[in-house]
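# Pasting the sequence and the predicted coordinates here, then a few questions.
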Amino acid sequence: MSDPTTEPAFPRGPYPAYAAQSSRCPVQQVLAGSGGRGSYLVTGYEEAREALADPRLSKDTAAFFAGKESRRGLHPAVAHSMLATDPPDHTRLRRLVTGSFTARAVEELRPFIARATDTLLDQWAAEGPVDLVAELAVPLPVIVICELLGVPEADRAEVRRWSGDLFAAGAPDTIDAASHSLADYMARLIADKRARPGNALLDRLISARDGDDRLSEEELVSLGVLLLVAGHETTTNFLGTAVLSLLQRPSEFQRLRRRPTEVASSLDELLRFDSPVSTATFRFATEPVTLGGVEIPAGEPVLVAIGAANRDPARWPKPDDLDLDRSAAGHLSFGHGIHRCVGAPLAKAEADIVLRKLLSRFPDIRLAVPGEELTWRRTRLVRGLAALPVHPVASTPGQSPPDERSGTART
């Protein structure tokens, strides 16, 4: 059976294909294309959750590809990042960065995120149209992660372009070139920071490397690149899809406008409904693994379809409905187990601030084109809009924003 994630129509509307796949079996062997290597695609929620936490499904891509001929030219800093490691290396690397993404650390960043959001929104044309992706969803997370890492403002446009190229579907040469550009830039930035130390996250990682050698130089570069890319890519896609989901359901948009304290508790349902991560990164079975009644032989690749699992009707009643009253805790958009996204608290804080600002400043914002004319990024790993044209329609001078005390936050 062919892999539905490789079909041309998949980026625009993956959920019917996912539903058809899951109805047959929540774990199936699929082919990437004519003559392509097979892999096992996991679409059921319980099976996906189990796969994401099973230590027998390794993420050590270096071990998987050892001795295999490859025509790819990814930089090792990208090919062998923390995402592609197993314990104990993964445990050691993750421990070095988790402190910068705790709830307390993120709370301290909120004033900066709010100011950056306002600065971007101040530049919007009065009536539009404005591309919300290009003018907000892309630049804001880049600004935030670059500030956190200590990337100079003058370098951020290039970083943003290289990161986008890293997810260019069907363009391996572009992806490989971007991986080298990012890694080479990170090596130069690390050298600059050694000469002129600061207090950013990257400076702290350099101290860990140079102080007690918990990081090799290669690991330092790789971790810096990973944080730079992963620190904004998921958030960018989530901001676009969350705003679109609400604009296509005006009653839900107006509900949050009246009760903005409910925005934070609505984020999990928005993440479940349209996950910014379509398919989790590569895994392979180190020994035979039975999943959903299907035996996966040792050495076989396994792909976990996050978007499908988040709409599994066995876990979520009426999964194709956006229900802001639903308790969507347990969705898999940030992963599960030891590889769960370390930056999840930061992503949710940025989304909370952005949605509140849009609700307050542009209460009548609307799509500038019909939904079927929107363009989506062509990539199987992440799901995001290439552009989201909107008419912002700012609030009238003197109009008071909704009283946040009028809503009661849900838990």
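Now that the structure is in, tell me what you want to look at.
# contacts, neighbours, all on C-alpha from now
OK.
# Now do the host helix or strand of Glu147: which elements does it pack against?
Under the criterion of DSSP states H and E, Glu147 resides in helix 139-149. Applying 3 or more CA pairs under 8 Å, 6 or more residues apart in numbering; DSSP states H and E, one finds that helix 139-149 makes contact with helix 103-122, helix 156-165, helix 201-212, helix 217-247.
# Relative to Ala84, which of those is closest?
Between Ala84 and the helices and strands packed on helix 139-149, the shortest separation by CA to CA is 10.7 Å, and it involves helix 217-247.
# Pull out the buried positions in the closest one.
Buried residues in helix 217-247, counting neighbours by 16 or more other CA atoms under 10 Å, are found at 219-229, 231-247.
# And stretch 340-350, by the same measure?
By 16+ other CA under 10 Å, the buried positions in stretch 340-350 come out as Cys341, Val342, Gly343, Ala344, Pro345, Leu346, Ala347, Lys348, Ala349, Glu350.
# which outside residues touch that stretch?
94, 98, 101-103, 106, 110, 113, 141, 231-232, 234-235, 264, 267, 334-335 (CA atoms under 8 Å, 6 or more residues apart in numbering).
# now do stretch 92-107
Met82, Leu201, Leu205, Arg214, Leu215, Leu223, Val342, Gly343, Ala344, Pro345, Leu346, Ala349.
# Next step: these restricted to strands.
Members of these lying in strands (criterion: DSSP state E): none.
# ok, Thr279 - how many residues close by?
Look at Thr279: counted by other CA atoms under 10 Å, it has 24 neighbours.
# Let me see the contact set for it.
Thr279 makes contact with Leu303, Val304, Ala305, Ile306, Gly307, Arg380, Leu381, Val382 under the criterion CA under 8 Å, 6+ apart.
# let's bring in a second one:
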Amino acid sequence: MTASSRRAVRPGERDAPRLERQDPGGRPGVSTIWRVRGLAQARRLLRARHATTQAGFTAEKIPRRLKLHPILVSDGPVHDEQRRKVARFLAPAVVQRRYLASMQECADRLLAQARTDGGTTLDDLALLYTVEVTAEVVGLTESSVPRMARRLVSFFNQPPSDITREDLGRTPRQWARAAVNGLVPVLRFWWSDVRPAVRSRRREPRQDIISHLLQEGYRGTDILVECVTYGTAGMVTTREFIVMAAWHLLGDPELADRYRSGSQDERLAVLHEIIRLEPVVGHLYRRAQVEVDLDDGPDPSGTPVRGGCPVAPGELVDVCVRSANADPEAVGEDPLALRPGRPLPAGVNPAGLSFGDGEHKCPGQPLAMLESDVLLHRLLALRPELVREPDLGWDDLIEGYTLRGMRLRLSG
């Protein structure tokens, strides 16, 4: 058996069984929760259209008085329509044509400064890079990128939470802290970043998401929530992945040479395998609205599904992405080995479930992978030296890892 290449291993997190039902045992305010660790069962659940609703990212605590729920946490026909209209900004061909040149310019500028400085802390550089790229796509281009980055980062200073509990396991004091830590940065984000962008797009619409939202009749509050969603999702997850991918590449000279000399398709195959192994978001939560049978026939790829049970309405489902992405029945032998180009069954994404699946599959996958490749390919061409490995931490809000303090020396 090949040794594991995975670096982000959360203490106490189980990889088995493939399907597990945890009963609250009569405890008030605690949900029955299913843990789904098999990729076939997970895909079946996520592809059961309109049978479940979003329960992660504190979606069930977002006020329903918003006219239009943000795309990350909306459901049903409204969500389908939102995705259809936004897809034109994030389609692979559009991303290549519209954003590649600006990604390259941004990466070259930041790396040139890092070379002048003799080195960089990669998570800081990746933060500025991903915020600038995301800002262009969204339309948040009327304010300072470094200051906007600080505002977005401060939004994640939240107390821990337990998704299985109605009160998220927080005390009143923790809820008060969550409100202050969440609302103050959001208000600053509105005043300094979103409001100027909205005013500019009202005068002169452009090919970006804020202009699209204005055309769709979104109000200021709705646009703010969407910008928080796109800004944090585009910034946080891609930032962490860039650092994780660099950690793997710089720790494996043979893999780094393969990536450095490969075509774009070959490089993306390497990155897809890294994110399959190291998904940034480790858990996807759904709330069943109707009964969902996880053992109802074969998976869409033809893989038999075994051991499924019906999920009852109201029950919570935890799709354990890290475990599902390492399911040997889906990804083959040695699932924890980093093997770019490994053969996969028809219909299985080379990134596994790292970008979700079904109606809530992340539409930003092409953007995230291309912007990661642009920066990493240029970084590795400079032959950086890893001076300090990153510190691994965990964020309850996105159910994912954080990597801080990765120091690189750039002598060239």
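Noted; the coordinates are in hand. These figures come from a predicted structure and were not determined experimentally.
# rewinding a little: list just the nearest of the contacts of Thr279 of the first structure to Gly170 of the first structure.
Using CA to CA, Arg380 comes nearest to Gly170 of the first structure of the contacts of Thr279 of the first structure, at 10.0 Å.
# any idea which of the contacts of stretch 92-107 of the first structure is closest to Trp162 of the first structure?
Proximity of the contacts of stretch 92-107 of the first structure to Trp162 of the first structure (CA to CA) peaks at Leu223, which lies at 16.3 Å.
# What's that closest one aligned with over in the second structure?
Counting by TM-score structural alignment, Leu223 of the first structure lines up with Glu226 in the second structure.
# residues touching its match, list them.
Pro70, Ile71 are the contacts of Glu226 of the second structure under CA under 8 Å, 6+ apart.
# again, only using 6 Å
Contact partners of Glu226 of the second structure, counting by CA atoms under 6 Å, 6 or more residues apart in numbering, are Pro70.
# Distance-wise, check it relative to His212 of the second structure.
12 Å (CA to CA, to the nearest Å).
# Could you export the helices and strands packed on helix 139-149 of the first structure as TSV, including distance to Thr290 of the first structure?
Shown next, in TSV, are these (distance: least, CA to CA, whole Å):
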stretch	distance to Thr290 of the first structure
helix 103-122	37
helix 156-165	36
helix 201-212	39
helix 217-247	30
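# Compare those helices and give me the one nearest Asp321 of the first structure.
Judging those by CA to CA, what sits closest to Asp321 of the first structure is helix 217-247, at 10.5 Å.
# Have a look at how far, on average, the closest one is from the second structure.
With mean CA distance after the TM-score superposition for the first structure, helix 217-247 of the first structure departs from the second structure by a mean of 2.2 Å once superposed.
# Next secondary structure after that helix?
helix 250-258.
# so that following helix aligns onto which residues of the second structure?
Taking TM-score structural alignment, helix 250-258 of the first structure hits residues 253-261 over in the second structure.
# For Pro250 of the first structure, give me its contacts.
Counting by CA under 6 Å, 6+ apart, Pro250 of the first structure has no contacts.
# Distance check, it against Leu244 of the first structure.
In terms of CA to CA, Pro250 of the first structure sits 10 Å off from Leu244 of the first structure.
# can you give me the strands in the stretch 1-150 of the first structure?
Taking DSSP state E, counting those that start in this stretch as the criterion, the stretch 1-150 of the first structure contains strands spanning 27-31, 38-42, 57-58, 130-131.
# mean distance, the last one to its aligned residues in the second structure?
Between strand 130-131 of the first structure and its aligned partner residues in the second structure, the average distance after superposition works out to 1.4 Å, using mean CA distance after the TM-score superposition for the first structure.
# for that strand, packing partners?
strand 389-391 (3 or more CA pairs under 6 Å, 6 or more residues apart in numbering; DSSP states H and E).
# Remind me what the strand it packs on packs against, helices and strands.
strand 130-131, strand 366-367.
# looking at the second structure, where would I find the counterpart of that strand?
Using TM-score structural alignment, strand 389-391 of the first structure lines up with residues 407-409 of the second structure.
# That stretch vs the first structure, average offset?
Averaged out, stretch 407-409 of the second structure is 1.9 Å away (mean CA distance after the TM-score superposition for the first structure).
# Give the buried residues for that stretch.
Applying 16+ other CA under 10 Å to stretch 407-409 of the second structure flags Arg407, Leu408, Arg409 as buried.
# Can you give me every residue that contacts the second one?
With CA under 6 Å, 6+ apart as the criterion, the residues that contact Leu408 of the second structure are Gly119, Thr120, Glu385, Leu386, Val387.
# mind redoing it with 8 Å?
Gly119, Thr120, Thr121, Leu122, Pro384, Glu385, Leu386, Val387, Arg388 are the contacts of Leu408 of the second structure under CA under 8 Å, 6+ apart.
# ok, now the last one?
The neighbourhood of Arg409 of the second structure, defined by CA under 8 Å, 6+ apart, consists of Gly118, Gly119, Thr120, Pro384, Glu385, Leu386, Val387.
# 6 Å instead, please
When contacts are counted by CA under 6 Å, 6+ apart, Arg409 of the second structure is found next to Gly118, Gly119, Pro384, Glu385.
# Now do the contacts for the residue most central in space within the second structure.
Centrality entry for the second structure: nearest residue to the mean C-alpha point is Thr237, 4.4 Å, by CA atoms, centre = their mean. Thr237 of the second structure makes contact with Val280, according to CA under 6 Å, 6+ apart.
# Tell me the spacing between it and Val270 of the second structure.
Using CA to CA, Thr237 of the second structure is found at 18 Å from Val270 of the second structure.
# Alignment lookup: Asp131 of the first structure to the second structure.
Match for Asp131 of the first structure (TM-score structural alignment): Thr121.
# how deep is its match tucked in, by neighbour count?
Thr121 of the second structure: 18 neighbours (other CA under 10 Å).
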